[in-house]
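>>> this is a predicted model, with the sequence first.
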Amino acid sequence: MAKKKQQGPRTSRVGKRPVDVPKGVTVSLSPGKIDVKGPKGNLSKPIPDQVKVVQEGDQLNVTSDAPGSAAPRLQGLARALIANMVHGCSVGYEKALELHGTGYRAEVSGKEIICNLGFSHQKKLAIPAGLNVDIPKDSKGQKIILTGADKEVVGQAAATLRSFRPPEPYGGKGVRYVGE
């Protein structure tokens, strides 16, 4: 039998890479919290205590000095979340959905998205703060475009809309992502 190689303390490969901060985006660090402001919006998230974020010029470095098995994982997680915040505040995130089916359409009414998806009732989704919803006129309510600075909010709203009527495997009717 081959002898297993002893591994030293694990380090995060993702967490070691610096996060580039583009022009127009400001980052403010406080104990246990990071705030990112940019042209597309403002985001704030808590940072785990085992992780330290240091700003050096136009880069953010995430380090972890805490002993234990969770520290490297939290370092990689914190770095990925910070990178998503910086990207969202500078460029933003977008998800597009298509409605396939006879009579399937969507419209925005106040703070809700109202979908007619072949049920005897309408499906409604409250629009969360920081999410912009666009239904192009030329699509006749067959396409929904969600944009925002927070990747989590955009993705969750798109997943919720898709869950109202997932695409059928054979007929193809339902709500699907563009390109799915």
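Received the coordinates, thanks. Every value quoted in this text rests on a predicted model; they were computed, and no experiment measured them.

>>> can we go C-alpha only for contacts and neighbour counts from here?
OK.

>>> buried residues in stretch 95-107, which are they?
95-101, 104-107 (16 or more other C-alpha atoms under 10 Å).

>>> okay, pairing it with this:
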Amino acid sequence: MSRIGKQEIIIPDNIVVIINEKKILVEGDKGKLSHSLCELIEIEKNGSTIKLKIKSKTQQAHTIHGLSRSLINNMITGVSKGFKKKLLIEGVGYRCQMEGRNLILNIGYSHPVKIETPKNISIKVENNTTITVSGIDKETVGQTAASIRSVRPPEPYKGKGIRYENEIIKRKVGKAGK
């Protein structure tokens, strides 16, 4: 049985959780999120805790058990605290700016790269080299940050490119001079 799936989910006081058969709706200070559960998982709510149980002892049920628990926990964390990813731009002449809800990246290409912001996600640019992606849905925040990073991932020789705040880039030695 999944170790993650066995753990109870504690619901904070300011969060409302509504369970309708296989659909779970979580409402909080920052917004609303919903998720449909698999038919292999059973959910029960006892006061301020949620517990997930497996209906059948199959491999697929065990894998979905832990996944479902993590998704519901992320929903509760998202509507109460929110999620945030910070990206740093390194390189001479590399910069970014916001134009309405679009992010404009000038990162060494012959043209500026325009990235549209998904709904329920906010992107903030600080001092032209720091991008903060925040929202209530952990998956969307992570995917948006990954798509921004994929425009110019950091290269191993000089470290130029877009990287996450705590990302460590393995540096390579350049070619030896004569």
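Received it, and whenever you're ready, just let me know what you need. Source: prediction; values computed, not measured.

>>> next, the TM-score between them, please.
With the length set by TM-score structural alignment, normalised by the length of the second structure, the two chains reach a TM-score of 0.90; 167 aligned residues with a C-alpha RMSD of 1.0 Å.

>>> nearest to Gly118 of the first structure, of the buried residues of stretch 95-107 of the first structure?
Tyr104 (6.6 Å; C-alpha to C-alpha).

>>> tell me who's in contact with Ile11 of the second structure.
17, 48-50, 76 (C-alpha atoms under 8 Å, 6 or more residues apart in numbering).

>>> meant to ask about Leu77 of the first structure
By C-alpha under 8 Å, 6+ apart, the neighbours of Leu77 of the first structure are Gly15.

>>> what lines up with it in the second structure?
Alignment note (TM-score structural alignment): Leu77 of the first structure maps to Leu67 of the second structure.

>>> Gln122 of the first structure too?
Looks like Gln122 of the first structure aligns to Pro112 there (TM-score structural alignment).

>>> so how much does the strand ranked longest in the second structure differ from the first structure once superposed?
As assigned by DSSP state E, the longest strand anywhere in the second structure is strand 83-90. Taking mean C-alpha distance after the TM-score superposition for the first structure, the mean distance separating strand 83-90 of the second structure from the aligned residues in the first structure is 0.4 Å.

>>> what span of the first structure lines up against the next helix or strand after that strand?
Using DSSP states H and E, the helix or strand that follows strand 83-90 of the second structure in sequence is strand 95-99. Residues 105-109 of the first structure are where strand 95-99 of the second structure lands when matched by TM-score structural alignment.

>>> check the mean deviation of the matching stretch from the second structure.
By mean C-alpha distance after the TM-score superposition for the first structure, the fitted stretch 105-109 of the first structure averages 1.3 Å away from its aligned residues in the second structure.

>>> quick revisit: wait, is the match of Leu77 of the first structure part of a helix?
Yes: the assignment for Leu67 of the second structure, made by DSSP: H, G, I helix; E, B strand; the rest coil, places it in a helix.

>>> and the contacts of the match of strand 95-99 of the second structure?
The contact list for stretch 105-109 of the first structure (C-alpha under 8 Å, 6+ apart) reads 99, 113-117, 133, 135, 140-144.
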